[in-house]
Structure formats: structure tokens, C-alpha cells
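**Student:** I would like the atomic coordinates for the input below:
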Amino acid sequence: MNAFRFVCAAALSLALVAPAFAKSASRMRLLASPDPAKIGRTVRLQAEVDGRGLGPTGKVTFSDGAVVIGAALLSRIGAGQATLTGGATHACAVSAAGGARCWGGNDRGALGDGSTKQRDAPVDVQGLSHDIVAVTGGILHSCALTSAGAVKCWGFNNSGILGDGTSNDRLRPVGVSGLSSGVVAVAAGAVHTCALTSAGAAKCWGYNSEGQLGDGTTSSRRTPVDVAGLSSGVVAITGGREHTCAATSAGAVKCWGYNDRGQIGDGTTSDHSAPVAVSGLSSGVVGISAGGAHSCALTSAGAVLCWGANFDGQLGDGTYENRSTPVAVSGLSSGVVAISAGEYHTCALTGAGAVLCWGSNSFGALGDASTPGSRPIPGPVTGLSSGVRVVAAGGSHTCALTSAGAVQCWGQNFFGQIGDGTNTHRSTPTPVLRLTPAVRGRALLSTRSLGVGAHTLQASFPGDAAHDPSSAAQSQTIVP
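**Tutor:** Next comes the predicted model:
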């Protein structure tokens, strides 16, 4: 009895003097659009808070100087789409520490680790150990966006894909000319790259034989050029194999470039070297994703529409017919929060955290444990009926970030792009080794309360049981 009392007393004493559970750091980015905005127009505020594990939870408070505008809850499903990417034969992710890590094919340096050796598990991108908020992958190159709004690229550089003014391959990240600040999104196509600025302008660089840069020419560019007619009002951009699409603040979609399968969506198969409107999508679109030769859009109602090449059923309409205008994806008329188009397949993430994929199932890219073939309508990914935060489709592989704070991949693994330490193809989700990914929460608030003049907007996250507080500021101008 005395011994029992001694043990209990000792345990209580240790509990009283033991240090509190160490919290993880959180990182915040605040975006405001449009900027500048006219008086009376709605300004959309978006706070992104990165953490680890289950991710940050709770509210973000928005203020204009010392005046509180409002507060919004963090949502984690679909919030971190930019933190995970699938290239043609590689993949990259933003780590919980804010670094960039890549794995898979590395023939021309797409992993950014200073070598051309393929890696079957994640490696650090040299020089990008912190402050990274987004990653994107092409066929043989990759790019990252920093918290300061700078774009860094590495890998294959034929025709100036990396945007550094040369055509020399880079085994480590280099800065993109003229984009050392002010960028809010970056998107890699197959052999071109595009960026979206805080002013809502679209810029592209690299290979341009089909007009995928959108500058009205077919001349390749080694540094960024303006996309014709898109100097403002753009809220999202995505790159396909040889085409590009953008979504505007009005919810419209415009595409340009190669159009042999109708991937531009204007009802023709004629190429366009400058943006054209996608038929039927003049409003209501909140997300876009371009695949090999197809494109998809997500509406505010949670519906998915796709157009372009459909020989593997990647449009999801139950047929194998190419479509030059958008068609509804079967069974996905509501409830979807994010989409990702791969080379020949497409995936969607629902608000319940389920992943559905359709199109080519070569090497198991659809993740349903079935034999290779194709599926022209969405089907569930084995084991991912809930709890998924992010989905990213690559060449013939796919990756997802789960609510447990882990990345899983499936599909082709010739180059180690599954990241499980092998080269064995996987037809169901398989954990990626040696990766602690960033888990992002997003809070949205719209306001019309800002008066004419310059404003300093702020967002504050008070922290939660697992994360320290963080905050961010963003300038905003309101004009008469």
C-alpha cells in the first residue's frame, strides 16, 4: 500500500513539473482580390494556414488596421491543392516545415536535388527548405512559389521553360525573371509555365509552338510574357500538355493553345494563340484543371464539367467521344470541392473527403484495385471514401493527402513516383516514405466595407491545441 502511494505520488509530481506538449509552428498567407478594387465592390479575403498532423483548426480573424472586419472558420478539405502536385513521372509536396520535397523521375533535374538520379522516396529540393507555399510539376520540370510571391523553377529548360532567360537545364531552383514578388499562383504545363499575379494578371513562358503562352504568337519565350487580354481579373490558372486555361473573378473560363481534341472548349478544333471563351462557362466557375488534352471546371454548385480528349473516358460523361464544349461528369452534379486532371485521367475530391477518379487506368492510376483499362464514369478510390484533404493527378499516377497528415500515391511507378521506396506499380493508395507534408486550412471572407484609399489588411490565427499562433498582412487599394 505504501509502495502504491509512493508510485502515485511520484507520477503526480512528474506530471506537475513536466513541460507542456510542444506545439508545432503554423504559417499563414493572406490573399486579397481584386487589388485594386473599386469602391463598393466585393473584396475576397483568403487566409491560408499551414500546419502538420491533423492540420490547423478554429477561426481566423480579419481586420483593416485596428478595425475587425469579421472572422471565418478554417476549412481543410480541398484547401491545400497547391501543396501537392503530380508531374508526368514525378511528384512534389510542400513539407510541414515549409520546404519543397520531390520524388520520381529526374532525368533532367525535375527533383531539384542537384542530380539527375531518380528517387523512389522524397528528397529535399536544394535551397527551398522554408517559405514555400505551392508546388507544380510539368513533364521534366518543376516550380515552387514562395511566401514572398517569388517563383523558382528547375529541371528541363528547352525553349526557356524555367523562365530564367536561358535554355540551360537547372538541377537546382533558379528565379524566374521579373517574378521575384507579387505572384499568388504558379502552374506548370508540359513544356511551358504560367503564373498569376496579385493584380490578377496572367503571365506565361516556355515552349509556344501551339500558342499555349497566349500572347498572340507561336514564338517560344525564355522569360514571362503577358497573356493577351488577361492583365487583370484572373483568379486561377492551369497548364495542360499544350494548352492553358484561366478562370476570371466573374466565374468565366478562357483557354488557349492547341485544340486538336477540343480542349479549348470553344466548339471548334482550331488552335488559338490568345484566350477565347469556353462555351457555356461565362459565370459560376470556382476551379479549373487542365490535363493532357482535356480540361475540367468546378462550379460553385459543386458540379464538374469537362471537355476535350475522351479516348480513355477522361471526361467522365460515360462515353469515349471527344467533346469541344463542356459536358457534365456523370454523378458529379454537386458536392465536389476540388478537381485534378492528369494526362489521361481525372479525379475529384468531395466535401466528405472522398476521392473519385475516371479515365485511363493504366498502371492503376484510378486506384480502384482493378485491372488496367479505362472507366468513363467516376468511381471510388480504394480506401479513400473519407478523410482526404488534397488530390493531385499526374501522368499515370495520382497522390492524395489524408486527414491523418500523410500522403499516399498509386499508379505507375517506373521512376519511383509513388514514393514508397520501390518501382512496383500500385493499384491502390500506398504511403509515401519520409514525408511530413504541410496540412493547410483555408478561411474565406468577403467584404464591401473598405473605403477609398490604401489599407493594410491583417489575418490572425490564435493557434489551437497543436499549433502556435500566426498572422499575415496584405496591402489593398480601393479606388473611386
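
**Student:** all contacts plus neighbour counts: C-alpha atoms, from now on.
**Tutor:** OK.

**Student:** can you tell me how far the residue nearest to His243 when sequence neighbours are not counted sits from Val479?
**Tutor:** Residue nearest to His243 in three dimensions, not counting chain neighbours: Gly257, with 4.3 Å by Cα to Cα, 6 or more residues apart in numbering. To Val479, Gly257 is 35 Å away according to Cα to Cα, to the nearest Å.

**Student:** same question for Gly86.
**Tutor:** Distance from Gly86 to Val479, by Cα to Cα: 40 Å.

**Student:** equivalent analysis for Phe4, please.
**Tutor:** Counting by Cα to Cα, the gap from Phe4 to Val479 is 74 Å.

**Student:** for the residue nearest to His243, which residues are in contact?
**Tutor:** Contact analysis of Gly257 by Cα atoms under 8 Å, 6 or more residues apart in numbering lists 210-214, 242-244, 264, 271-274.

**Student:** any idea how far it lies from Ala348?
**Tutor:** Gly257 is 25 Å from Ala348, by Cα to Cα.

**Student:** doesn't Asp120 make contact with Gly104?
**Tutor:** Yes: counting by Cα atoms under 8 Å, Asp120 is a contact partner of Gly104 at 5.6 Å.

**Student:** helix or strand for the closest residue to Ala144 other than its chain neighbours, which one?
**Tutor:** Distances taken as Cα to Cα, 6+ apart place Val135 nearest to Ala144, at 4.4 Å, with adjacent residues excluded. Using DSSP states H and E, Val135 maps to strand 132-137.

**Student:** and what of Lys117?
**Tutor:** In this structure, Lys117 sits in neither a helix nor a strand according to DSSP H and E.

**Student:** ok, now which ones touch it?
**Tutor:** Lys117 neighbours (Cα under 8 Å, 6+ apart): Gly105, Asn106, Asp107.

**Student:** one more, so I can put them side by side:
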Amino acid sequence: MSSNADGAVVLSWGAGRTGQLGNGTTSDSLSPTAVTGLNAEAVTKLSAGGVSVENGFALALLKDGTVRAWGDNVAGQIGNGTLIDQTVPVMVASLTGIKDIAAGGTHALALTEGGRVFSWGDNAYGQLGHGTSGGERSKPAEISGLTGVKQIAAGADFSLALLTDGTVRAWGRGIHGQLGNGSRATSTAPCKVGLTDIVAIAAGAHHALALTTDDTVKSWGYNLHGQLGNSSTESSTVPVDVDWLEGVSEISTGAHHNYAKTSDSHVWGWGDNQYGQLLEGDETFDSDVSRTNRTAPVEIPRLEGVQFLDGGARHGVALTADAVFTWGDNSHGQLGHGTTVPGYGSVKIPNTSIRFIAAGRGGGATYVC
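**Tutor:** Below you'll find the predicted structure:
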């Protein structure tokens, strides 16, 4: 990893229109650029969100339990009390003792060490979980009555929380069934998803995944692209089984596509493949196979030795022992290969020592540190 006088830096590349690269500009970058003022050694997690491939924002959780944010701030999702886009990281107001973060479309979540959840940003559909809808909050506020949380996830306009007892709560917009409670109604407060024995959750734009204690995967919500993985394109208001998958150790979502890693180190993908997100076909993603949506998981043989996966709006990123590998849409340089030509390959990062990666689930940017 490249370094400066302040130590190792967080790197970003891709779309920069709303300042989401954090480098003080609003320009796209086709190759890695340093995020201003963040020491990578102090960062424990990155999360990136947004509402389009051009507009995005990012969060960084620091070892001291505070959070930094930068990028699009149209709904106060930066959390610093303003509605002004931020081209460099700023401190999210009033947050301490944080252990997890999640960036959604235009809202954000933070989880405390004590299992409490704070939210801020857009609240058009009650995705902040405070019992109301409409408007926005430009500073974090605790979600009343939600305790015992171990993990959080944020979609485009809904939110998820995994509790220590293995159950899941959801709130926000439900038109596509993304709350998993058998309804398409909006919920402005956390409601119970019909699941037990869950160990991990992930949220796409309008769908969700959950990893079970028996290492299988459940899904629910929007399914136009096959992102539920149950061999159909029919949306579901309740959790359904993802076909074929067993022995799953990790799940991750893009906007409308998903990845899963199994205990034998194989990687699987399903859902939207319009931009080659599933790494099928030729290296230019121009063939029919390359752009065929998959309604059930398919193996991605090009990915070997993967330590961590993440899905962006229309691209994917994987961390291996010695490289960062990217593929899919490259319209804003989000693959980091120095061009806007779609394809796949490793990103050239000097002195590579990467621990965390994040792809803008709603925005065209990638982040590593």
C-alpha cells in the first residue's frame, strides 16, 4: 500500500461526482487515489452506498469507535449536521463506541458495542426506524427499542438488523417485499423477518440475504434479475431458499447481484449480469453468456484464493492474499485499471497490504485500505 507522512492511506477510485472518492475533488479517477486525511491503520471497516452509479457516499469506522463520512449529502447521510456534499472525510456527529457501519442509498446506520443502533440521512420510507417517515436527519439518532443487535445492513431504502438470538429485524420501504415479513407495506419501526438461526445478513438495493447456522442462504425482496437465486424472477415478501448452495461461509450483495464463498474456497454468483458482474464469458463481457442474468448460483472459477468479496452497483471486487481483483461495469473507472474499458483484472497497488475492501453498492466507486 502506498504511504505518506501520516502513514498508510485509504485508497479509492471510480466515480467522483459527489466527492465520494474523498480526495478533495469531484472528478472521476481511473486508478487508485488517496482519501484525504485517513490513516488506513486506524480504519477497521469501510462501507459505501449511493443511489446511482454517479452519486455515492462512503463511511469509515475507526479503531477509536468514531466514524468518518464523505461524498453525497443530499439527505444528510454524511451525518455532520449539514446537507452539503463533502469531498474529504468529516466526523459523523456524536458517535462513539461504534463497532459496525452500513451505508444505504441515502441513509446510514451505526452499531454500538452495546448492541444499540443509530441512523441518519433520508427517511422518506421510514428507513431510519424512528416511527415516522418523510424528511431527513442530518445527525445520528438512536433507534428506540432496538437492542441486542450484532450486525446491521442497509439497502437503497430499507434497513436490517441481526440480533444476538439469531433473528432479524427490518424496516423502511417494503414495496418489493424487502422487509421479509409477508407484506409489501412500509414499516417505520423494526419488524420481525420470518427467520431464525441466522449468523449473517446482507442488503442489496431492494433485496436481502441471510446466512443460516447450517451454512445455507435465504433471500427475499425484489427479483427481476434473479437476485433471489431460487430459479425464478418473481419477487418474494418472505424468505426463500437460494438454490444449490451449501457450506457457505460468506455472503455479499451488489445492487441487484450477489456473491457467496463456500468453505471449500469456491465462489458463486447470481442475479444481474448485464455488466459482467458474474465473471462469465470472454474477458470483454461482450458475449451472450457474459451478460445473461442468472436466477440460480453459478460458480465463478476465475476467483481463487479469495479472502473477501463485495458487490457494487454494477461491478464486483475481491481481495486475495496478494491482490485486489475487480470486474464488471467500468463506465467511471470503478475497476481501477486505468481505463474505462470493461473487463477484469487485478488493480496495481504499490506495497500491497490490503485488509478491507468496499464497493459502492449504489455508486460507481471502490475503496480499499
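
**Student:** TM-score for the pair, please.
**Tutor:** Their TM-score after superposition, calculated using TM-score structural alignment, normalised by the length of the second structure, is reported as 0.88; 336 aligned residues with a Cα RMSD of 1.4 Å.

**Student:** what does Arg222 of the first structure align to in the second structure?
**Tutor:** Using TM-score structural alignment, the equivalent of Arg222 of the first structure in the second structure is Ser138.

**Student:** I figured its match hits Asn123, correct?
**Tutor:** No: contact criterion Cα under 8 Å: Ser138 of the second structure and Asn123 do not qualify, at 10.5 Å.

**Student:** in what helix or strand does the nearest residue to Asp124 of the first structure once chain neighbours are set aside lie?
**Tutor:** Excluding its sequence neighbours, the residue lying closest to Asp124 of the first structure (Cα to Cα, 6+ apart) is Arg101, at 4.5 Å. For Arg101 of the first structure, the element it lies in under DSSP H and E is strand 100-104.

**Student:** centre of the chain to that strand, how far?
**Tutor:** Strand 100-104 of the first structure sits 15 Å away from the centroid of its parent chain (Cα atoms, centre = their mean, to the nearest Å).

**Student:** mean distance of the helix or strand that that strand is followed by to its aligned residues in the second structure, please.
**Tutor:** Later in the chain than strand 100-104 of the first structure, the nearest helix or strand by DSSP H and E is strand 119-124. Overlaying the second structure shows strand 119-124 of the first structure at a mean distance of 1.2 Å from the equivalent residues (mean Cα distance after the TM-score superposition for the first structure).

**Student:** about what we covered before: quick one: which of Gly104 and Asp120 of the first structure has more around it?
**Tutor:** Gly104 (30 against 24; other Cα atoms under 10 Å).

**Student:** and that one, what's its match in the second structure?
**Tutor:** So, by TM-score structural alignment, Gly104 of the first structure is matched to Gly14.

**Student:** skipping its backbone neighbours, what lies nearest that match in space?
**Tutor:** Nearest residue to Gly14 of the second structure in three dimensions, chain neighbours excluded: Gln334, at 3.7 Å (Cα to Cα, 6+ apart).

**Student:** can you tell me how far that neighbour is from Gly65 of the second structure?
**Tutor:** Distance from Gln334 of the second structure to Gly65 of the second structure, by Cα to Cα: 29 Å.

**Student:** next: Ile354 of the second structure.
**Tutor:** 21 Å.

**Student:** more neighbours, the two?
**Tutor:** Comparing Ile354 of the second structure with Gly65 by other Cα under 10 Å, the one with more neighbours is Ile354, at 19 against 16.

**Student:** okay, and the more buried one sits in which element?
**Tutor:** Per DSSP H and E, there is no helix or strand for Ile354 of the second structure.

**Student:** to which residue of the first structure is it aligned?
**Tutor:** The alignment partner of Ile354 of the second structure in the first structure, by TM-score structural alignment, is Ala438.

**Student:** next: Ala255 of the second structure.
**Tutor:** Using TM-score structural alignment, the partner of Ala255 of the second structure in the first structure is Glu343.

**Student:** list the contacts for that match?
**Tutor:** Glu343 of the first structure sits next to Ala88, Arg241, Gly291, Gly292, Ala293, Ala393, Gly394, Gly395, Ser396 when contact means Cα under 8 Å, 6+ apart.

**Student:** mind running it again at 7 Å?
**Tutor:** Gly291, Gly292, Gly394, Gly395, Ser396 (Cα atoms under 7 Å, 6 or more residues apart in numbering).

**Student:** so what corresponds to the third one in the second structure?
**Tutor:** Spelled out, it's Gly394 of the first structure. Aligned by TM-score structural alignment, Gly394 of the first structure pairs with Gly312 of the second structure.
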